[in-house]
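Colleague: show me how the following folds:
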Amino acid sequence: MPESGYYAKRPRPQHRDYLRRYLEARDVVETVEELDDFRLVVRRRGMSGVRVYLTNSYEIGVADVEEILAEAPETTCIVSTMDYNHYSSEAKALATERGVGLFKAVEFLGAVYFDGEAFLGYLSPAQREALRGRSSS
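Modeller: Okay, the predicted model is just below:
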């Protein structure tokens, strides 16, 4: 049966479950609580909790960040559940300015080890390598 756009923004259950399982396997994570299809609360040892908003939007732009934060103002992190999805640099800058992390799922799994500015500014090893490559050119 066709989905009729049901998962255009909504995270697929199997992707949400995958992310939850991987978070729970991290030593830094105490608990992961699912509030609904879109929201998780991640409690971490010795660090602040993270209120995650999950999305399956193909490209997260400024309007998406605004919409998510209007709908769920308690959000401290927006995570795209699919690694082929992406976000604009403007959306990342707006989220960071508002004190909200914006990540792909794989990036979030690395960022979860950090707090504060290090969390917000987290770059995956691939992103760090790409930056090194640009700076040496």
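Colleague: all contacts plus neighbour counts: C-alpha atoms, from now on.
Modeller: OK.
Colleague: which parts of the protein are helices?
Modeller: 13-24, 62-71, 89-97, 105-111, 116-120, 125-135 (DSSP state H).
Colleague: can you list contacts of the shortest one?
Modeller: By Cα atoms under 8 Å, 6 or more residues apart in numbering, the list of residues contacting helix 116-120 from outside reads 96, 99-102, 111-113.
Colleague: would you mind finding the most buried of the helices of the chain?
Modeller: helix 105-111 (a mean of 19; mean count of other Cα atoms under 10 Å).
Colleague: compare with the first, here's sequence two:
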Amino acid sequence: MKRKNIEPVAYSSTNYFLNGMRGHSAVQSITSLGNDKYLIARTNGRDPLTIMVADIYIAGEADLYELSDQIQGVDALILIGFYNRYSSAAKTLAKNMGVGLFTNREFWGAVNLSGDKFMDYVSKGDD
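Modeller: Okay, here's the model as predicted:
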């Protein structure tokens, strides 16, 4: 999402993310729901995840408030741009909204988890 989070994410970024996720051992399938949202069916009896992808350079609280209508019912917001990051306040706010907030790299680890471990996941290499 760009410019007030209204424009769709670049096709190349989305394609890179989806191709990677399709090869992940915890992902059974990915289905597009439109508007940068996807349903991820997971392996080993894990509950499916509804995710939204976005391209926000440094996501802060204001970005989450701006996206609040769009992320209702979403399990996770994934910042798929290579240099995308988020503030610690944004991570906390997202959790309070019932949404996991992850960078692309973090989501590779988080997709294996459920519950609070999923919501709280932060990779050791991202800070």
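Colleague: got a TM-score for the pair?
Modeller: Once superposed, the chains reach a TM-score of 0.86 (TM-score structural alignment, normalised by the length of structure 2), with 123 aligned residues with a Cα RMSD of 1.8 Å.
Colleague: got CSV for the helices of structure 1, with distance to Val42 of structure 1 too?
Modeller: Formatted as CSV, these follow (distance: least, Cα to Cα, whole Å):
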stretch, distance to Val42 of structure 1
helix 13-24, 8
helix 62-71, 18
helix 89-97, 19
helix 105-111, 11
helix 116-120, 14
helix 125-135, 23
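Colleague: so which of those helices is nearest Val52 of structure 1?
Modeller: helix 105-111 (9.9 Å; Cα to Cα).
Colleague: mean deviation of that closest one from structure 2?
Modeller: Once superposed with structure 2, the aligned residues differ from helix 105-111 of structure 1 by a mean of 0.9 Å; criterion: mean Cα distance after the TM-score superposition for structure 1.
Colleague: helices or strands up against that helix?
Modeller: If you count contacts as 3 or more Cα pairs under 8 Å, 6 or more residues apart in numbering; DSSP states H and E, helix 105-111 of structure 1 packs onto helix 13-24, strand 77-80, helix 116-120.
Colleague: picking up where we left off before, which of the helices of structure 1 sits closest to Gly49 of structure 1?
Modeller: helix 116-120 (10.9 Å).
Colleague: mean per-residue distance, that closest one to structure 2?
Modeller: Looks like 0.8 Å for helix 116-120 of structure 1 (mean Cα distance after the TM-score superposition for structure 1).
Colleague: is it possible to get TSV of the helices and strands packed on helix 105-111 of structure 1 that adds distance to Arg44 of structure 1?
Modeller: Below are these laid out as TSV (distance: least, Cα to Cα, whole Å):
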stretch	distance to Arg44 of structure 1
helix 13-24	10
strand 77-80	14
helix 116-120	13
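Colleague: out of these, flag the one nearest Thr55 of structure 1.
Modeller: Closest among those, using Cα to Cα: strand 77-80, at 5.0 Å.
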